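Colleague: I need the structure of the sequence given here:
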Amino acid sequence: MGKLYLVPTPIGNLEDMTLRAIRILKEADLILAEDTRTSGKLLQHFEITTPMQSHHMHNEHRMVDGIVKKIQSGSDIALISDAGTPAISDPGFLLTRACVENGIEVDCLPGATAFVPALVNSGLPNDKFVFEGFLPVKKGRQTRLKFLAGETRTMIFYESPHKLVKTLANFVEYFGAERPVSVSRELSKLYEETIRGSALEVLEHFSEKPPKGEIVIVVAGKK
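Modeller: Predicted structure coming up:
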């Protein structure tokens, strides 16, 4: 029987790719990639010639059984997302669960993920925290925000640049204008930036300067 490898890839700076990750991707029989075009550039950079197959949120449900059978027949398969660690707000959970249920060994390599550096450099308490990922876009958003208003642990969110201002405005409304917030964008990249302040101050900053790139929001818990 083969094995499933979950392999983190850089969130920006290619120097964050580990030597072990490169070796596993070269030795695997197949690489499952969220976007083969994006991952193709990464593999080319590190001279990895392993065959790739698309595995994303729109096809993962129907692909899981076939992948499990391939691993059971002896294939070692590596799963990567466009950036960061698979299954963290990216495809990977369904396949991992299926492998565990079928007695297949799963090996998740340590490596890049966006929320850890954003949390650490926020200056907010990190002894206890909760990762929320992306908030619901419409249905359930208000309910979730009302619930989180009473959360005492530091909260971490992912957000897209064109929705950041709306989300910060929600935080002002539900958490209060003075709630400490830290927004990190373009982590590990050339224009990396972290803006810290009250929810209102950070909202005003990004209302005047529309953000670009991948974004992580860290919010202090309720005192």
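Colleague: only C-alpha atoms for contact and neighbour calcs from this point on.
Modeller: Noted.
Colleague: residue ranges for the strands of the chain, please.
Modeller: Taking DSSP state E as the criterion, the chain contains strands spanning 3-6, 30-33, 52-54, 77-80, 105-108, 129-133, 154-159, 180-185, 193-198, 215-219.
Colleague: Could you dump those into CSV and include distance to L94?
Modeller: What follows is these, written out as CSV (distance: least, C-alpha to C-alpha, whole Å):
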stretch, distance to L94
strand 3-6, 12
strand 30-33, 13
strand 52-54, 15
strand 77-80, 12
strand 105-108, 13
strand 129-133, 17
strand 154-159, 21
strand 180-185, 28
strand 193-198, 33
strand 215-219, 24
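Colleague: ends of stretch 26-39, how far apart?
Modeller: End-to-end distance of stretch 26-39 (C-alpha to C-alpha, to the nearest Å): 13 Å.
Colleague: Also stretch 184-194?
Modeller: This stretch, stretch 184-194, spans 4 Å end to end (C-alpha to C-alpha).
Colleague: just stretch 165-183 next, same as before
Modeller: First-to-last distance for stretch 165-183 - C-alpha to C-alpha - comes to 11 Å.
Colleague: Next: stretch 30-43.
Modeller: 12 Å.
Colleague: Name the residues of it that are buried.
Modeller: By neighbour count on 16 or more other C-alpha atoms under 10 Å, the buried set for stretch 30-43 is 30-36, 39, 42-43.
Colleague: List just the nearest of these to M52.
Modeller: I31 (4.7 Å; C-alpha to C-alpha).
Colleague: and the closest one, how far is that from E173?
Modeller: 44 Å.
Colleague: One more sequence to fold, the one below, so I can look at both together:
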Amino acid sequence: MRDFFFIEVLVLQALYVLAVSSFSCIVTPCQNGGSCLEGKCVCPEGYYGNGCQDECDGPDTCNNHGACLGIPRRCICDVGYQLTGFYGRNCEDSCDPRLNGTCGYAGTCTGTPKRCVCQAGFHGTWCAACTGDDHCKHGGTCGLDGSCICRKEIPEITGAHCEEVCERDLDCMNGGKCLPDKTCKCIKFDDGFRCVSSDADIPNIGFITFLLSVIVIKATRESCLTLFILFARVLQVKKATIVRPGTLFGS
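Modeller: I've put the predicted structure just below:
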């Protein structure tokens, strides 16, 4: 009797599992707008699983190297340095307007899919200050993170593009004025770093060094030649002094 009861329980469980698997959406309603058809969920585009509970179905359904993980499954997007990365349900967006800094603080996140619209002077997917050294002023170089590395000077050069060169008027040469944006307004010359001179008026430093070297070498040669002449004359005098006593003895 007990064995028969045990077998009956197993049969009922098997029938229940079969019913649930065959008519899953009758027992558990379809999620995310799915439709129940012949006992199974028909999911709308972008949803997966028996109950349309998953937002992805493997890595191929996540864009830009996103990973499909979790229960229910979701796309885990690659968010990199300083919030630059990818967002959205399937990692299709390169920015998120709800977060500050996803466009590098120099752009606006908009559109579908969402993209950064950069301010003037900023470049790339996430509005970096530079993508090459030519985007950095006054001898600055472009770093791997897209920011300008400014040349070491006193006073310090600052700014996203190394454009800020002064704090006060004294930092600008030749009567130049330091403007509120920390750039020099030159009076005597039209341009040039801190109004030292325009490019046309600044002599080539390498040429000056070469010219000075020639002058020094020439002066050194002339000094050596003068010393040699004086030394030769001294030898002549000494020779004359040695020879004369011999003549006194008739030799």
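Colleague: TM-score of the superposed pair?
Modeller: TM-score of the superposed chains, computed with TM-score structural alignment, normalised by the length of structure 1, equals 0.23; 94 aligned residues with a C-alpha RMSD of 6.2 Å.
Colleague: buried set for the helix or strand that D3 of structure 2 is a member of?
Modeller: Counting by DSSP states H and E, the element that carries D3 of structure 2 is helix 2-22. Judged by neighbour count using 16+ other C-alpha under 10 Å, the buried positions of helix 2-22 of structure 2 are V20.
Colleague: Return the list of helices and strands in contact with the helix or strand that it is followed by.
Modeller: Note on helix 2-22 of structure 2: by DSSP H and E, the next helix or strand toward the C-terminus is helix 24-27. Counting by 3 or more C-alpha pairs under 8 Å, 6 or more residues apart in numbering; DSSP states H and E, the packing neighbours recorded for helix 24-27 of structure 2 are strand 40-42.
Colleague: Against which helices or strands is the strand it packs on packed?
Modeller: Short answer (3+ C-alpha pairs under 8 Å, 6+ apart): strand 40-42 of structure 2 packs on helix 24-27, strand 35-37.
Colleague: winner for burial among the ones you listed?
Modeller: Per residue and on average, the most neighbours among these fall to helix 24-27, with a mean of 18 (mean count of other C-alpha atoms under 10 Å).
Colleague: Tell me which stretches of structure 1 form helices.
Modeller: Listed in chain order, the helices of structure 1 (DSSP state H) span 19-27, 36-45, 60-72, 93-101, 115-122, 141-148, 164-175, 199-208.
Colleague: So for S54 of structure 1, which of these sits nearest?
Modeller: Closest among the helices of structure 1, using C-alpha to C-alpha: helix 36-45, at 6.0 Å.
Colleague: got the angle for the closest one vs helix 19-27?
Modeller: For helix 36-45 of structure 1 against helix 19-27, the angle by axes from the mean of the first three to the mean of the last three C-alpha atoms, to 10 degrees is 110 degrees.
Colleague: So which other helices or strands are in contact with helix 36-45 of structure 1?
Modeller: strand 52-54.
Colleague: can you rerun that using 10 Å?
Modeller: Counting contacts by 3 or more C-alpha pairs under 10 Å, 6 or more residues apart in numbering; DSSP states H and E, helix 36-45 of structure 1 packs against helix 19-27, strand 30-33, strand 52-54.
Colleague: Using a markdown table, please lay out the helices and strands packed on strand 40-42 of structure 2 together with distance to I217 of structure 2.
Modeller: Converted to a markdown table, those look like this (distance: least, C-alpha to C-alpha, whole Å):
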| stretch | distance to I217 of structure 2 |
| --- | --- |
| helix 24-27 | 97 |
| strand 35-37 | 94 |
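Colleague: For C142 of structure 2, which of those is the nearest?
Modeller: Of all those, strand 35-37 comes closest under C-alpha to C-alpha, at 54.0 Å.
Colleague: who does the closest one touch, helix- and strand-wise?
Modeller: Against strand 35-37 of structure 2 (3+ C-alpha pairs under 10 Å, 6+ apart) you get helix 24-27, strand 40-42.
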